[in-house]
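Enquirer: Sequence and predicted structure are below.
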Amino acid sequence: MEIKVDVISRETIKPSSPTPHHLRTHKLSSRDQRATFLYSPVVLFYARSAIHAISGGDGGDGDKYDDLFHDISHRLKVSLSETLTHFYPLAGRLKNNLSVDCNDEGIDFFEARVINDCGVSDILERPSVQGMVPLAPPEPTDYNNAPLLRVQVNFFPCGGVAITVEVSHKISDGPSYSLFMKAWSEIALGSPNTVVPDFNAVSSRFPPIEDFPVTSLTFSGKGPKVVTKKFVIDASKIADLKSKTASASVPQPTRVEAVTALFWKCALVASRSRFGGTRKSYMLKGAINLRSKLIPPLPKHSFGNVVGMFQIIIDKDDDDYESEVTDMSGLVCKMRKGVEEAIMQNNNLSNKATPQVKKEYEMEVYYHTSRFSVYEADFGWGKPTWWGIVGQASIRPPGMAVVDTRDGKGVEIWLTLIEEDMAIVEANQELLYYASPNRAAL
């Protein structure tokens, strides 16, 4: 089901207190400079039952329902304003890819009504990228005047609320996003704020580079048709998969290593099938949170882009090419070695980008597993029933994102592939033994 919304209001939310003069300039790190401005939109779904529990009713009265939505929106805006006082760079504007002018211009806040005659429960029955709540504002075309944070609260006519929060990747990675969401939800609840972000640690470790070229605003929409599908692997299947991918070199694979190896193998099989084995080289690139892995480590609340990329390469000229493609335990060993090498390179403290060799097939994988799960984002009406990624452009094809399930024991995999490759992957019996496609999120 394609969801449509009608925007009923747009306003600017500014920090509740002015940013002091000595904090007006937030220096970007060289990691930030390399990042695209592209927003990373995430949507949190709150079920009807949770929303109406705070009003003591079922929302049958239209006026009462409107009052409830007004109260929700008001709480979000007030707490967001206070949170921006602590996360003041998010309310500023980018300045020539060198810094953020923390001028308190604010962030965009949209209120929208879902036009479809449905509730959050209808979305959760068959969650998909196509069924996500769309974002009302278009992507900006001017870096220096675009807000670094945008929020859209969406009200469903048949019950429930979805909150879309998108932060520019220019100044934020996944862990930074989690820091902001944790602080915002604590402030909304009136709880003690346990998050004190450090905005200087990253640029001190990785200073900005003068005259660094601005990266592309968005991914190109050109090319073959791509699709994004969701798969779920439960804890019991993860245990089986970890056992299967274990080896003498890596006797205890992590769950993300095991899951990545499975989907990487299936994607390779699909690509080789479509091209008849004519492709000569394959590359897997994955993100690593470097905060605790740098020497010395960065503070855990460091805000900015502190993500490194590991890579593994499989060449057809390799003597063990066939086993490299099909042996998941071997893929896990390659990943473990790739991560170790990436950590060593990042501890070199060099501003030089790691040389990248373009391969015929490259897949990127991102991990959204965190000590603070987005599932903990309670603004006063309970924790989200589910959260997901908005838009095909959020995952560059071919690519995937690995996120926690609500219970924290399983994982969801959002896989983006060329349509023909996806059809082959969806029919892969080994993958289907472990993963359930498009399972309901209720």
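Expert: Good, I have the coordinates.
Enquirer: Could you use CA atoms for every contact and neighbour count after this?
Expert: Noted.
Enquirer: List the buried residues of the lengthiest helix in the chain.
Expert: Identified as the longest helix of the chain according to DSSP state H is helix 62-86. For helix 62-86, burial by neighbour count (16 or more other C-alpha atoms under 10 Å) applies to 65, 68-69, 72-73, 76-86.
Enquirer: Which two among those are spaced furthest apart?
Expert: 65 and 86 (32.4 Å; C-alpha to C-alpha).
Enquirer: thinking again about what came up before, after the longest helix of the chain, next one along is what?
Expert: strand 93-95 (DSSP states H and E).
Enquirer: starting at the chain centroid, how far to that next one?
Expert: Taking the mean of its C-alpha atoms, strand 93-95 sits 22 Å from the chain's own mean (C-alpha atoms, centre = their mean, to the nearest Å).
Enquirer: Show me the contact partners of that strand.
Expert: Among residues not part of strand 93-95, those counted as contacts by C-alpha atoms under 8 Å, 6 or more residues apart in numbering are 100-103, 105, 143-148.
Enquirer: got it, and stretch 19-26?
Expert: Residues external to stretch 19-26 that are found in contact with it (C-alpha under 8 Å, 6+ apart): 85, 88-89, 99-104, 199-200.
Enquirer: ends of that stretch, how far apart?
Expert: For stretch 19-26, the separation between the terminal residues is 11 Å (C-alpha to C-alpha, to the nearest Å).
Enquirer: for that stretch, which positions count as buried?
Expert: Using 16+ other C-alpha under 10 Å as the burial criterion, the residues of stretch 19-26 that qualify are 19, 24-26.
Enquirer: all strands in the stretch 51-200 of the chain, in order from the N-terminus.
Expert: 93-95, 99-101, 107-114, 149-155, 161-168 (DSSP state E, counting those that start in this stretch).
Enquirer: Next up, a structure to set beside the first:
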Amino acid sequence: MAASQLALISKKIIKPSSPTPLIHRIQKLSIFDQLNPCSYMSYGLFFPKQCHPTLPDDPTHISTILENSLSRALTSYYPLAGTIRDEGLHVECNDVGAKFLQVKIDCPMSQIFDQKSTEAEDLVLPRDLPWTPSKENLVVAQVNHFNCGGIAIGVCVSHKVVDGSSMANFTHHWSTMARNPSAPIPSFQFVGGSHFPPVSSPIAEAILQSKTRGNNTCISKKYLLSRSKINSLKAMIAAESGNKSSSITPSSVEAASAFVYKCIASNSTKPSIFTQSVNLRPIMKKWLPEEFQGNASFLFMAPEISDPADIKLHRLISELRKEKEMYWETTNLMSTLLEKVKLLQNQLERDHDDEVDVYKCTSLSKFIFGQMDYGWGSPTRVCLGSVPINKKIFLTDSQTEDGIEVVVSLKQQQMSALETKSNLLEFASPL
């Protein structure tokens, strides 16, 4: 796929339908916001015409629907219409708005599907923005009109303000406004900074660097773990765990993520550490209101493994579960977070010094990206595009198959070894 197949039709700034109240003008960010980079997270939603016959034929009509509903959605998610200030510690909710692009792609949507690569999917995302610093506008949306009549909606959202869960909620809210223009505008609360204030900058710096270091030096590939293969993995892990007292039944995400990590790490002679980004919202219900939005995820870290041959999937999953239990049991979450941040900082600095490989896994499984109905049905396909962050593993639910899709980002040499020197392809199929 070539960028020359894309032609810009229009570019607009979409402001919130109602001005943000002065009481919300300055939004203090939390420790969770602080530990996430200003980079744009991205996703693409595909709506083929043959699968969505009620999709309007007129591109102008489609864009009008999306622009008006985005304006109403930004009223509730007012920090996303603002500007990051004070080196990432505050958002000025000044209603500068979101950037909205309308483009024409001179090919049928099937041509992207046939390419079966993250690079082809990148075409529907705002150009050169995913995983780069978000500066002018914290939301950039692009509606892509294919010559077959289908559309794809590509969106970039600043990770400094929201995580995957809030990004999914924002998109769902936007699609609800599009589907039902008379739907009431809900009121969300961005109060994380009041309950979980940021820590000193030097402690956070290593974590921030680890989430952006390696950009443009690695490649991304996508794999499918079908439901039957996942079930086989889960059975294998359960059998590996042995007697009933120590036996575990892994979830699909636990099985898939642990397996992919082991396949990658087995090709290195260095010690490795597996980290999993975990949504803390169920735990934070004790402190935060139900309407809370923003960042509320944290990296859980399994113990270091010196020899790749010693990686046991059931033990890895058990260790991560112990971490989660510790968070549930704590009575002072902020104190626990500070302790864990320092440990994480030390390990990520060792990763930077090439002493150890730290693999970072994020799961968007069970999030609601596949349910975004703008008025013509849910998307047939959801994509993340390329993720140029070395040693990164992303999991999402498959829209076309019953299973989990995994995006792996590695340097070229490690990616080649992953497919030729591990048993990855026994359970995962390239996409």
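Expert: Sure, I can see it. Bear in mind the structure is a predicted one, so any value in this text is a computation, not a measurement.
Enquirer: Work out the TM-score between the chains.
Expert: For this chain pair, the superposition-based TM-score is 0.86 by TM-score structural alignment, normalised by the length of structure 2; 408 aligned residues with a C-alpha RMSD of 2.9 Å.
Enquirer: related to what we said a few turns ago, any idea which of the strands of the stretch 51-200 of structure 1 is most buried?
Expert: Across these, the average number of neighbours (mean count of other C-alpha atoms under 10 Å) peaks for strand 149-155, which reaches a mean of 24.
Enquirer: Would you check how far apart residue 235 of structure 1 and residue 331 of structure 1 are?
Expert: Residue 235 of structure 1 is 21 Å from residue 331 of structure 1, where distance means C-alpha to C-alpha.
Enquirer: which of those two has more neighbours?
Expert: For residue 235 of structure 1 and residue 331, the more surrounded residue by other C-alpha atoms under 10 Å is residue 331, and the numbers stand at 25 against 16.
Enquirer: Can you find the partner of the more buried one in structure 2?
Expert: Aligning on TM-score structural alignment places residue 331 of structure 1 opposite residue 316 in structure 2.
Enquirer: coming back round to it: identify, from the buried residues of helix 62-86 of structure 1, the entry nearest to residue 343 of structure 1.
Expert: Of all the buried residues of helix 62-86 of structure 1, residue 86 has the smallest distance to residue 343 of structure 1: 30.4 Å, by C-alpha to C-alpha.
Enquirer: so what corresponds to the closest one in structure 2?
Expert: By TM-score structural alignment, residue 86 of structure 1 lines up with residue 76.
Enquirer: Find the nearest non-adjacent residue to that match, please.
Expert: The shortest distance from residue 76 of structure 2 to any residue other than its chain neighbours is 5.7 Å, reached at residue 187 (C-alpha to C-alpha, 6 or more residues apart in numbering).
Enquirer: right, and the one you found touches residue 74 too?
Expert: No - at 10.9 Å, residue 187 of structure 2 does not count as touching residue 74 under the criterion of C-alpha atoms under 8 Å.
Enquirer: and residue 198 of structure 1, how far is that from residue 301 of structure 1?
Expert: Summarising the geometry, the distance separating residue 198 of structure 1 from residue 301 of structure 1, computed by C-alpha to C-alpha, is 6 Å.
Enquirer: err, residue 192 of structure 1, not the other one
Expert: Distance, residue 192 of structure 1 to residue 301 of structure 1, using C-alpha to C-alpha: 16 Å.
Enquirer: which one of these two has more residues nearby?
Expert: Under the criterion of other C-alpha under 10 Å, the comparison of residue 192 of structure 1 against residue 301 puts residue 301 first, with 18 against 9.
Enquirer: How about residue 365 of structure 2: what's its closest non-neighbour residue?
Expert: According to C-alpha to C-alpha, 6+ apart, the nearest residue to residue 365 of structure 2 is residue 396 (4.6 Å).
Enquirer: Identify the residues contacting the aligned residue in structure 2 for residue 130 of structure 1.
Expert: Residue 130 of structure 1 is assigned residue 119 in structure 2 as its aligned equivalent, the criterion being TM-score structural alignment. Under the criterion of C-alpha under 8 Å, 6+ apart, the contact list for residue 119 of structure 2 reads 1, 385-386.
Enquirer: preserved in structure 1, out of those residues?
Expert: Contacts from those that recur in structure 1, judged by both residues aligned by TM-score structural alignment, their matches' C-alpha atoms under 8 Å, are 1, 386.
Enquirer: can you count the residues close to the aligned partner of residue 288 of structure 1 in structure 2?
Expert: Superposed on structure 2 with TM-score structural alignment, residue 288 of structure 1 falls opposite residue 278. Each residue near residue 278 of structure 2 was counted by other C-alpha under 10 Å, and the total is 15.
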